[in-house]
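S.K.: output the structure for:
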Amino acid sequence: MKKLLSITLLLSGFFVFAQKTITEKQIFASMDSQAELFLKATKANSFSIGIVKDGKTYTRHYGEMDKGKGNKANNSTLFEIASITKLFTGTLMAKAVLDGKINLDDDIRKYMTGSYPNLQFNGTPVTIKDLVSLKSGFNKDLPDRSELLKVRNDSTAFKVEKLEKSYTKEQFFKDLKSIKVETMPGTVYNYNNGTLQLTAHILENVYGKSFETLLKENMLIPLQLTHTRLHINQNETVAKGYDGNGGLMPLLPYSLWGAAGYMKSTLADLTTFLKFELDKKNQLVQESQRDLLHNKNYWNAYFWDEVTINHNGRNARKHGGAFGTQNLFWVFPDYNIGISVITNQAGENTYGNLYSAVQNLIDDLKPFGQKLIGREIEKKCFENIDSGIAYYKELKKNKSDSFNFSDESELNNLGYKLMRSGNIISSIKLFQLYVSEFPNSGNPYDSLAEAYFNNKEYALSEQNYRKSLELNPENTNAKEMLLKIEKETGK
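M.R.: I've put the predicted structure just below:
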């Protein structure tokens, strides 16, 4: 399974390492190195990095916005920030809670216009904290794009664009009456843009102002985010976006309240927003990042992808993906470091490479703490997989405090790098190590099964997909792959 999230606990040795001084030269060297790796791996035209460290900002831009045009991005280039918009929506909801306008444990229908007897599960209503934690239990998104996304091709983005453009608030409220809450609210993660639009409606009701006005008055103006907004001026242009094959993509259309992903911003403004999200003394920041459902190890807070405690201390991550642009916004408060990376590409492997870039940047820039084990053994694994695995075991035996061995994503990501490079046998051996290190997790078996499938070892692939399903019955990928194996083997 390619996108494994880090769910590890804070390590007992996290704060025992001696601090070292990271120089400005080292910061820019790390940025240059990661940009080179990213552009090589993705073939993207452009890559921008913004870092806030100890209150100081560092930015650099690489490549060109449009191939052959020589038009390098700068700190004033407007990008679609897509789902980073959700952090603004979540912060406004956190403010409403702190203002006493909303109670987290209240039924969401208390703040809605109209009657919605369907928004409950066996008599248990969806509460505000379920909504903002992305655990509403709603059975579909609004608008419902599921049919359009079943078969993805070069025209999919344009079909979704057409749907979004024509979708109205009247249709939204009509469709909301057909929503079914299929799981107990607060229990199952469900990334749903419709819940963000509903949040905007609730905010308008409790404050008596438009969502856009609330954004301006409470965030954009106070934080001096002068180039961040829902609607751009006529004389402004937004960076063009491309798919993984270099095809020009449409911009996300304005839809409903724009609360799920319509905002535009610049790297300069995003680094200012990083500073805001790193402020441990700001009550609004702390509220918007806190664990609402008492998950302890990792949580979604107010519309974050994940807030977790691991080898990087407490950290919070949000990914924004448009048709042709992707960005990753990540704060590490225990190190007083924030990182925002943007590219005007949205390909199959763009997110994974953005994730790796940020992980490597924080690995370089943090003054203490455990380092990435996957990064440490990568070179040896590519040269000789058996030597790489032996090196892993040696480090785990002799330097377990120096490297992070508890994060599953380390071996998972390295295994996929090997697979994508064509080293299928090496990836199988790496995933076998992954399984042996995390035998009670479903994801290692899923990844090993995929490697076996790609090597046409269907019996072993089936065996591991079934083990993954045994450990994680919600693994839809395993179910789909087992059907593919049936077709391949004629069972």
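
S.K.: use CA for all of it now, contacts and neighbours both
M.R.: OK.

S.K.: Leu251: neighbouring residues, count only.
M.R.: 22 (other C-alpha atoms under 10 Å).

S.K.: in the stretch 151-300 of the chain, which spans are strands?
M.R.: 241-243, 248-249, 264-265, 298-299 (DSSP state E, counting those that start in this stretch).

S.K.: which strands and helices sit next to the last one?
M.R.: Put plainly, it is strand 298-299. Applying 3 or more C-alpha pairs under 8 Å, 6 or more residues apart in numbering; DSSP states H and E, one finds that strand 298-299 contacts strand 306-310.

S.K.: any idea which helix or strand comes after the strand it packs on?
M.R.: Counting by DSSP states H and E, the next helix or strand C-terminal to strand 306-310 is strand 313-321.

S.K.: for that following strand, name the packing helices and strands.
M.R.: Applying 3+ C-alpha pairs under 8 Å, 6+ apart, one finds that strand 313-321 makes contact with strand 306-310, strand 326-332.

S.K.: for Leu270, see how far away the residue lying closest to Ala268 once chain neighbours are set aside is.
M.R.: In this structure, Ala268 finds its nearest non-sequential neighbour in Asn75, 5.1 Å apart by C-alpha to C-alpha, 6 or more residues apart in numbering. Using C-alpha to C-alpha, to the nearest Å, Asn75 is found at 10 Å from Leu270.

S.K.: ok, these two, which is more surrounded?
M.R.: Leu270 (24 against 18).

S.K.: what sits against the more buried one?
M.R.: Applying C-alpha atoms under 8 Å, 6 or more residues apart in numbering, we find Leu270 in contact with 50, 340.

S.K.: run the last query once more with 7 Å
M.R.: By C-alpha atoms under 7 Å, 6 or more residues apart in numbering, the contact set of Leu270 is empty.

S.K.: show me which residues of stretch 340-349 are buried.
M.R.: 340-347 (16 or more other C-alpha atoms under 10 Å).

S.K.: equivalent analysis for stretch 156-170, please.
M.R.: 157, 160-161, 163-164.

S.K.: please generate a structure for the following sequence too, so the two can be compared:
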Amino acid sequence: MKKSIFVALLFIFNLSFSQNKERRSTEEQIDQYIENVIEINEIPGAALAVIKDGKIIYENYFGKANLEENKAVDKNTAFKIFSTTKLITSVGVFQLIETGKLSLEDPISKYLENLPQEWQETKVKNLLTHSSGLPDIVQFEDISFSLPYTEKISLLAKKPMQFEIGNQYRYNQTNYLFLAKIIEKITGQSFEEYILKNQFPDAKSNAFFLSNFGQITPNGAVRYNYNIENKKYEKNNYNSGPDSHSANGLNITLSEFIKWNKNLDKDVYLKKETKYSMWQPFPFANNTDRFAYGWEIVPVNKILSYGFTGGNETAFRKFTNNDVTIIFLSNGHKYSSLYVQSQVINHVASLVDKTLTDGYLLAGEKINQDFLKLEISASLKNYLAIKKNHPDWNFEYRLNTIGYTLMNNGRLNDAIKVFELNTKENPKSGGAFDSLAESYFNDNQFEIAKQNYEKSLELSPDNSNAKEMLEKIKRQLSKKS
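M.R.: As a prediction, the model looks like this:
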């Protein structure tokens, strides 16, 4: 063998060995990270995939799909993906747009009957972007999921609009109910038939619609809620009915979701130009909100990503410029208000592609984890160290969420300390003082609660909650006198 050929082969071997070693290192880092997340948040079961440059560079399964049967999560486990379903619905809508059967500019009255006059000018684009201003059907106790569709809409039609059409973003389940009905009107098929036929034709039991979380299926992961009083997980029996399938009903295995992403990337479902138009930001009239046509736009280290999350348990995100897609599925976690699924996506992205390392987001995740697993004095110390190095970083919302998480999990004294910290960090925030007052009220420290509600009202004169609570405290104190 000639020396030049030998050197070339040796170079290729060393390059391949180096790449495999780097890949193993990344896989090990992700494994270690996910296992830590599962332990801290006490997640029953989970699955994660990372696709980069069209190749699956990570796919793994963790924990239990069914605690009662001790059934492990594996390739055949179908997770409920909740509102992540909306991504699939959006693709289904754009398939109709691409074939000329539907337009973003079409008024919904073209397809839906018996709508109030003030709904008439709502357009398909407003449904996709949550800019419709329609009353949200899940917000009203008198509109039961079990009612027939026509009765639901008759009741909903009597509710007030939330805002002027197109003005702003406000997440709303009515939007996706109407998108499903529009799809059915145009295709003559049920929503489920249309989606499965056009996006999952060979999926069989790997993708199906079911919004009854209490109904156990052979390969489905059980959805769990953590019972704070019993300190254990319990099956979730919530049933929002077939009408919500377009919003939260898809059950899918990780492997099938990977296939779906591959087809999306290879322009099987949509032409490239149609797909990218789906990811364009909608021009909200308030010039403040940012959301695409059914897809959330998330900046990570100033690099935009597109996707959605569901049930505080699942997430799908594409970093289109970096050719990275991350899919995270789980079936419950103890601290549902801390958006663990989004943190996982952001953290794993940083392990896979260093340009996606966002110091602020990673610091926020560390703050969450510290307050959950460390003594309160240590977590406060760590937080102050982060702020010392980055005084411009604002964590008001995060501290508030952590405070409520601790309070709701029986750590009231620790919650008070976190809320106190938040008022010191944000002395002009009426919301911060309102939360601190609530924690004192729950601790029966009514005088201090009163002082903080008064401070909250001073900073935020329109705070109706503070006004109501001050009246409530007044009644409590009068009982003692």
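
S.K.: is it true that the residue nearest to Ala268 of the first structure touches Leu267?
M.R.: Yes - if you go by C-alpha atoms under 7 Å, Asn75 of the first structure and Leu267 touch, sitting 5.2 Å apart.

S.K.: quick one: map the residue nearest to Ala268 of the first structure onto the second structure.
M.R.: Alignment note (TM-score structural alignment): Asn75 of the first structure maps to Lys75 of the second structure.

S.K.: my guess is its match contacts Ser255, does it?
M.R.: Yes - under the contact definition of C-alpha under 7 Å, Lys75 of the second structure touches Ser255, with a separation of 6.3 Å.

S.K.: so how far is Ala260 of the first structure from Pro253 of the first structure?
M.R.: Separation of Pro253 of the first structure from Ala260 of the first structure (C-alpha to C-alpha): 12 Å.

S.K.: who's more crowded, these two?
M.R.: Higher neighbour count among Pro253 of the first structure and Ala260: Ala260, with 26 against 16, using other C-alpha under 10 Å.

S.K.: that one: what's it in contact with?
M.R.: Here Ala260 of the first structure is in contact with 83, 85-86, 193, 196-197 (C-alpha under 7 Å, 6+ apart).

S.K.: map it across to the second structure for me.
M.R.: Checking TM-score structural alignment: Ala260 of the first structure goes with Ala247.

S.K.: look up how far Phe209 of the second structure lies from its match.
M.R.: Between Ala247 of the second structure and Phe209 of the second structure the computed distance is 11 Å (C-alpha to C-alpha).

S.K.: surely Ile102 of the first structure and Lys95 touch.
M.R.: No - counting by C-alpha under 7 Å, Ile102 of the first structure stays clear of Lys95, with 9.1 Å between them.

S.K.: Ser387 of the first structure and Lys380 touch, don't they?
M.R.: Yes - with contacts counted by C-alpha under 7 Å, Ser387 of the first structure reaches Lys380, the gap being 6.4 Å.

S.K.: which one of those two has more residues nearby?
M.R.: Each of Ser387 of the first structure and Lys380 has its neighbours counted (other C-alpha under 10 Å); Lys380 has more, 17 against 14.

S.K.: give me the element the closest residue in space to that one that isn't next to it in sequence is part of.
M.R.: Spatial nearest neighbour of Lys380 of the first structure, chain neighbours left out: Gly388 (4.6 Å); criterion: C-alpha to C-alpha, 6+ apart. Per DSSP H and E, Gly388 of the first structure falls inside helix 385-398.

S.K.: quick one, helices of the stretch 201-350 of the first structure?
M.R.: Secondary structure of the stretch 201-350 of the first structure by DSSP state H, counting those that start in this stretch: the helices cover 211-215, 267-277, 283-289, 350-365.

S.K.: tell me, how many residues neighbour His130 of the second structure?
M.R.: Residues near His130 of the second structure, counting by other C-alpha under 10 Å: 25.

S.K.: what do we get in the first structure for it?
M.R.: Matched by TM-score structural alignment, His130 of the second structure corresponds to Leu134 in the first structure.

S.K.: next one: its match relative to Arg290 of the first structure, how far apart?
M.R.: 14 Å.

S.K.: check Gly90 of the first structure too.
M.R.: 12 Å.

S.K.: equivalent analysis for Asp364 of the first structure, please.
M.R.: Applying C-alpha to C-alpha, the value for Asp364 of the first structure to Arg290 of the first structure is 27 Å.

S.K.: more neighbours: which of the two?
M.R.: With neighbours defined as other C-alpha under 10 Å, Asp364 of the first structure and Arg290 compare such that Asp364 has more, 18 against 15.

S.K.: from Ile385 of the first structure, how far out is the closest residue in space to that one that isn't next to it in sequence?
M.R.: Leaving out its chain neighbours, the residue that sits closest to Asp364 of the first structure by C-alpha to C-alpha, 6+ apart is Ser30, at 6.7 Å. Note on Ser30 of the first structure: its distance to Ile385 of the first structure, by C-alpha to C-alpha, is 26 Å.

S.K.: with Asn74 of the first structure instead?
M.R.: 41 Å.

S.K.: for the helices and strands packed on strand 313-321 of the first structure, which one sits closest to Glu277 of the first structure?
M.R.: Between Glu277 of the first structure and those, the shortest separation by C-alpha to C-alpha is 7.0 Å, and it involves strand 326-332.

S.K.: in the second structure, what stretch matches the closest one?
M.R.: Going by TM-score structural alignment: strand 326-332 of the first structure matches residues 313-319.

S.K.: thinking again about what came up before, the more surrounded of Ser30 and Ile385 of the first structure?
M.R.: Neighbours per residue (other C-alpha under 10 Å) separate Ser30 of the first structure from Ile385, with Ile385 holding more: 22 against 19.
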